[in-house]
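Colleague: can you look at this prediction? I've put the sequence above it.
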Amino acid sequence: MQAGPSAAPTATAFTAMLDRVARSCPAPGPVEKPPGDAAAPAPTSGPEVELNARDWCASALHEERISRAVWELADPTPEKVRKVLNDLGYVDERIHGLRRSGTATTFALDLRDKGGRLCLDGSVDGERTLVTACVAPQSGPFTVAK
């Protein structure tokens, strides 16, 4: 891939995009239980428990903007999905595991910022698009918590 006018966004532009997407979200802070049915059993792990309020809020906004952008791809190859993600402001260094798996292209995004642990798992196959929040380690190399 050659750099050119449509080269991937910079790290500074990436951080600015994260701030723009999350501007309506609470400031980073301690993990809080998201609102829900008090009678329902509370989860003990996963994004609902481990993400702070800002990340929990931002996850829905990132999920929606990515889902809308890749929805129209008739043949979502890894190259096409990367281009869409880059056009949305996601930098290559934060795009992981971008590969074809059967008819789908799968990927993970490392969106850790300001002490948060947000990541997204995505799958696009031309008919269905699924982008969901996940939890990454607070620091160190990117991996998706299981």
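Modeller: Done, it's in.
Colleague: drop to CA atoms for contacts and neighbour counts, all remaining ones
Modeller: OK.
Colleague: so for this structure, the centremost residue is which one?
Modeller: Against the mean C-alpha coordinate of the chain, by Cα atoms, centre = their mean, the closest residue is L120 at 3.3 Å.
Colleague: element containing it?
Modeller: Using DSSP states H and E, L120 maps to strand 118-124.
Colleague: helices or strands up against the biggest helix by length in the chain?
Modeller: Across the chain, the longest stretch assigned as helix under DSSP state H is helix 53-71. In terms of contacts (3 or more Cα pairs under 8 Å, 6 or more residues apart in numbering; DSSP states H and E), helix 53-71 is packed against helix 11-21, helix 78-88, strand 118-124, strand 129-135.
Colleague: okay, the angle between that helix and helix 78-88?
Modeller: 130 degrees (axes from the mean of the first three to the mean of the last three Cα atoms, to 10 degrees).
Colleague: who touches helix 53-71?
Modeller: 21-22, 25-32, 34, 47-48, 76, 81, 84-85, 88, 116-120, 124, 126-133 (Cα atoms under 8 Å, 6 or more residues apart in numbering).
Colleague: this is the comparison structure:
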Amino acid sequence: MTHIRGSISVFTPGRRVLVAAALTALALTGCGTEQSGGGRQSGSAGSLTVSQQPSPERAAAQALFDRFEKACPDPGVNSRRPTGASKPDTEEPETVAPGETPPADPIEPAYPTGAEAELDERDRCVSAHHEQRIIAELQMLADPTPTKVRTILNGLGYTDERIHHIEQDGKKTRFHLDLREDGGRLCESGLAAGAVSDVVPCVAAAEGPFKVTSEVRP
């Protein structure tokens, strides 16, 4: 009996410890699984929320585009006069004194031609805003390598996804900028060449991957 009592006093607590340890491990495993599952769900939701928010670079670029668009005419306005349109005869003819030379015909405003003619007044206005600020920066770049030009464009708010076909051309660098917004077709064809840098509007496909359809390279 003494031996049996000894056995109970020695082994029973051990069993209790083992059972308690097993239950604790099971509880921890369950808690860990629930916490992990909850953590994954909250992490996934957090990732989704972050992914929906634009990056600071994109937000800055969009703010820039919005500012230019607010300063320009509404979409669809076009200042080109239709072919064959006659000039309105609203002014009275000027009288010419004897011995005076009659005045020459008034010079008509130059209407857009080439690629620029395919853009409406709004796109041409927006283009001018972009061109001025880009040219001013590129003219101060003494050694216009593609890497340096890209850095300049990034610093002006143009993200890499808007920069295309940037390549070395002798001591100069050429590039395109995708400025399409809301179904527009505006793009820019740029030449980084120090003091003679230039940027002019071009026309891109309205939808799909960036593709220049009409341009006059600077």
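Modeller: Here it is on my side, so go on. Since the structure is predicted, the reported quantities are computational estimates derived from the model, not experimental observations.
Colleague: what is the burial count for A110 of structure 2?
Modeller: 7 (other Cα atoms under 10 Å).
Colleague: does it belong to a helix, a strand or coil?
Modeller: coil (DSSP: H, G, I helix; E, B strand; the rest coil).
Colleague: could you measure from it over to R80 of structure 2?
Modeller: Distance of A110 of structure 2 to R80 of structure 2, computed by Cα to Cα, to the nearest Å: 9 Å.
Colleague: what's the answer for L179 of structure 2, then?
Modeller: Distance, L179 of structure 2 to R80 of structure 2, using Cα to Cα: 22 Å.
Colleague: more neighbours: the two, which one.
Modeller: The residue with more neighbours, out of L179 of structure 2 and R80, is L179; 23 against 14, by other Cα under 10 Å.
Colleague: isn't the more buried one up against C187?
Modeller: Yes. In this structure, L179 of structure 2 is within contact of C187 by Cα atoms under 8 Å, at 4.9 Å.
Colleague: using the centroid of structure 1, identify the residue furthest from it.
Modeller: Residue farthest from the centre of structure 1, counting by Cα atoms, centre = their mean, is A39 at 29.8 Å.
Colleague: how close does that residue sit to G29 of structure 1?
Modeller: 26 Å.
Colleague: do D92 of structure 1 as well
Modeller: According to Cα to Cα, D92 of structure 1 stands 27 Å off from G29 of structure 1.
Colleague: what of D113 of structure 1?
Modeller: Taking Cα to Cα, one finds D113 of structure 1 at 12 Å from G29 of structure 1.
Colleague: returning to what we had before: not counting its neighbours along the chain, what's nearest the counterpart of the residue nearest to the centre of structure 1 in structure 2?
Modeller: Using TM-score structural alignment, the equivalent of L120 of structure 1 in structure 2 is E188. With Cα to Cα, 6 or more residues apart in numbering as the criterion, E188 of structure 2 has its nearest non-adjacent residue at 4.5 Å, and that residue is P201.
Colleague: isn't that neighbour right up against R180?
Modeller: No. When contacts are counted by Cα under 8 Å, P201 of structure 2 is not listed as touching R180 (11.6 Å).
Colleague: what is in contact with these two at once?
Modeller: Taking Cα under 8 Å, 6+ apart as the contact rule, P201 of structure 2 and R180 both touch 186-187.
Colleague: these two: who's more crowded?
Modeller: In this view P201 of structure 2 and R180 are compared by other Cα under 10 Å, and P201 has more residues nearby, 28 against 19.
Colleague: ok now do the counterpart of that one in structure 1, which residues does it touch?
Modeller: With TM-score structural alignment as the criterion, P201 of structure 2 lines up with A133 in structure 1. Taking Cα under 8 Å, 6+ apart, we find A133 of structure 1 in contact with 47, 59-60, 63, 118-121.
Colleague: what is the equivalent residue in structure 2 for I66 of structure 1?
Modeller: Mapped onto structure 2 by TM-score structural alignment, I66 of structure 1 lines up with I134.
Colleague: burial measure for its match, as a count.
Modeller: Residues within reach of I134 of structure 2, counting by other Cα under 10 Å, total 18.
Colleague: mind checking what V91 of structure 1 lines up with in structure 2?
Modeller: Per TM-score structural alignment, the equivalent position to V91 of structure 1 in structure 2 is T159.
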